[in-house]
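Student: my questions concern the predicted model and sequence given below.
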Amino acid sequence: MFRLILVGIIVSLYFILSIITLPLAWLIGLVMNKRAKQYFSYFLVSKTFFLVRLAAGTKVDIRGLENIPKGQPVLFAGNHRSYFDIILNYSILPPLMGFVSKIEIKKVPLLAQWMVNMNCLFLDRSSPKEGLKMIHDGVDKLNQGISIFIFPEGTRAKSDDAIAEFKGGSLKMAEKANVPIVPVAINNTSAIFEDQFPYIKKSHVIIEYCEPVYPDRLSREEKKFMAQHIHDTIVAKVSANKAEL
């Protein structure tokens, strides 16, 4: 209960302070430029999520950062178990990077504004047309030098052993923008919150950034199975890392 209260205080303070920091972000964008506003927003959110990580008592074993290509945007593709997948990755990865989120989040006041500032994309799973638009917007972000993080399963898995097949459409943005895809294997994040909802539990998490896949180096035949290859890479890593928890 103590950890839940502490995390709640941190998140509540952040949103209360948004009365000041959101207009400040807007002013920075007006006086300087849009990119400065994005960096300012990323700094505030990533540091807040780092505090949430500490308050939750989460031990994060971070592996494979050397596999992330430097000096260019990438498409991160990971398995999805918990809201903490987003919190932890934002506390680890450098700017600029946006997540793909479900469209319903766009209706949440304040949260939606911060997500827009941080280059997040919103996916309407009920509309194929909107799905294509999201991919197009993702390509634009990648071409602007902004990395994107997606969960190709489309929803949260019920266990680390139940990683659903990946939807290949979302990976197309990497192919169209000619950027590498970094598979991300995430272990045990649901133990922090979802497994004993509504309480937060001190937990050990492993996040491993695997060797990148370069779509432009694949043959036409290999591209057909790219989503399956990335899925299998993550499944293998999650299975191997599970033994260490």
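Tutor: Nice, thanks for sending it over. As the structure is a prediction and not an experimental result, all values here were calculated from the model.
Student: rest of the way, CA atoms for contacts and neighbours
Tutor: Fine.
Student: buried set for stretch 92-110?
Tutor: Counting neighbours by 16 or more other Cα atoms under 10 Å, one finds that the buried residues in stretch 92-110 are I92, P95, L96, M97, G98, F99, V100, S101, K106.
Student: now W114, nearest residue through space, not along the chain?
Tutor: Closest residue to W114 in three dimensions, ignoring its sequence neighbours and counting by Cα to Cα, 6 or more residues apart in numbering: S41, at 7.0 Å.
Student: the one you found in helix, strand or coil?
Tutor: Using DSSP: H, G, I helix; E, B strand; the rest coil, the structure places S41 in helix.
Student: tell me the contacts of it?
Tutor: A25, W114, N117, M118 (Cα atoms under 8 Å, 6 or more residues apart in numbering).
Student: from start to finish, how long is stretch 86-102 in a straight line?
Tutor: When the termini of stretch 86-102 are compared using Cα to Cα, to the nearest Å, they are 13 Å apart.
Student: which stretches of the chain form strands?
Tutor: In the chain, the segments counted as strands under DSSP state E are 59-63, 75-78, 97-102, 121-123, 147-150, 181-187, 204-209.
Student: adding another structure so you can compare the two:
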Amino acid sequence: MKFLYYIYQVCIVLPILLVITILTALITIAGCTLGSAHFWGYYPGKIWSRLVCFFLLIRVKVNGKENIKGKTSYVFVANHQGSFDIFLIYGYLGRNFKWMMKKGIRKIPFVGKACAEAGHIFVDRSGPRKVLETIQKTKATLTEGTSVVVFPEGARSFSGHMGYFKKGAFQLADDLQLAVVPLTIDGSFDILPRTGKWIHRHNMILTIHKPIPPKGKGTKNIQEILEESYKEIESSIPQKHKGMVLNPDQD
């Protein structure tokens, strides 16, 4: 069955996904240029992500949708198991949001331009001034119930385990006094490990935990929410992936 699934990927799914990815990027670029980036920067990507999972026969389950309220801005933080984290969150979180992503994505043909037009935030760590500019742009984005999604590990896992969390997302939440919502991703690593070359059929689960409101303001608040978020995310990870494993390229 695995061999048949590999043939299906290459002969049927890959051409389809290539076409719908380019179409999604073009629709996003045109929509954001002529209309509202709030709408066109989110819904085409949401549909694209669901189509990817549909054509690859990947089932998705979402737990905890009742934990988030409409028209409320949040800072969502998630573990980063693999490439399919993008499709899981974009397609099934059910919230209009912007990604905080590596600036290298801007160079990907069609996709980079679409992300820029959609208002997603490219993180530039080349110097303190660039970091400050990134934070200011993110603050301006968090309006009208729009949220931001961050992978605080900063890089995909090599093992399925979580690495350490960087403080950037929690600093942003502290500055704006927004609640942090931990998200647990399970199954993405089994579909396509970072070092893998083939997609494996596997279910994915997205667990939306209860928002963690600010407990104050400043360094203590940032550290407490970071630690609480880490524990919440890890609580819904299968036993085989529990425990921190340092990721060599997080820095």
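Tutor: Great, that's in hand. As the structure is a computational prediction, the values presented were derived from the model and not from experiment.
Student: re the thing from before, out of the strands of the first structure, nearest to L218 of the first structure?
Tutor: Comparison of the strands of the first structure against L218 of the first structure by Cα to Cα identifies strand 181-187 as nearest, at 12.2 Å.
Student: what is that closest one packed up against?
Tutor: strand 75-78, strand 204-209, helix 226-242 (3 or more Cα pairs under 8 Å, 6 or more residues apart in numbering; DSSP states H and E).
Student: once you drop chain neighbours, what's closest to V60 of the second structure?
Tutor: Of all residues beyond its chain neighbours, the one nearest V60 of the second structure is M204 (4.9 Å), with distances taken as Cα to Cα, 6+ apart.
Student: ugh, wrong one, I meant L57 of the second structure
Tutor: With Cα to Cα, 6+ apart as the criterion, L57 of the second structure has its nearest non-adjacent residue at 7.0 Å, and that residue is R201.
Student: tell me who's in contact with C32 of the second structure.
Tutor: Under the criterion of Cα under 8 Å, 6+ apart, the neighbours of C32 of the second structure are W40, G41, E117, A118.
Student: make a PyMOL selection of the buried ones in those.
Tutor: This is the PyMOL syntax for the buried subset of those, where burial follows 16+ other Cα under 10 Å:
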select buried, resi 40+41+117+118
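Student: could you list the buried residues of stretch 18-37 of the first structure?
Tutor: Applying a neighbour-count criterion of 16+ other Cα under 10 Å, one finds S18, T21, L22, A25, W26, I28, G29, K34, A36, K37 buried in stretch 18-37 of the first structure.
Student: tell me who's in contact with the fourth one.
Tutor: Which is A25 of the first structure. Neighbouring residues of A25 of the first structure by Cα under 8 Å, 6+ apart: K37, F40, S41.
Student: equivalent analysis for the last one, please.
Tutor: Taking Cα under 8 Å, 6+ apart as the contact definition, K37 of the first structure lies against A25, W26, I28, G29, N117.
Student: mind putting the buried residues of stretch 18-37 of the first structure in CSV, distance to S127 of the first structure included?
Tutor: Supplementary listing: those in CSV, determined by distance: Cα to Cα, whole Å:
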residue, distance to S127 of the first structure
S18, 32
T21, 34
L22, 31
A25, 32
W26, 31
I28, 35
G29, 32
K34, 30
A36, 33
K37, 31
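Student: show me these that map onto helices.
Tutor: Secondary structure defined by DSSP state H assigns S18, T21, L22, A25, W26, I28, G29, K34, A36, K37 of the buried residues of stretch 18-37 of the first structure to helices.
Student: what's the match for the fourth one in the second structure?
Tutor: Alignment note (TM-score structural alignment): A25 of the first structure maps to G31 of the second structure.
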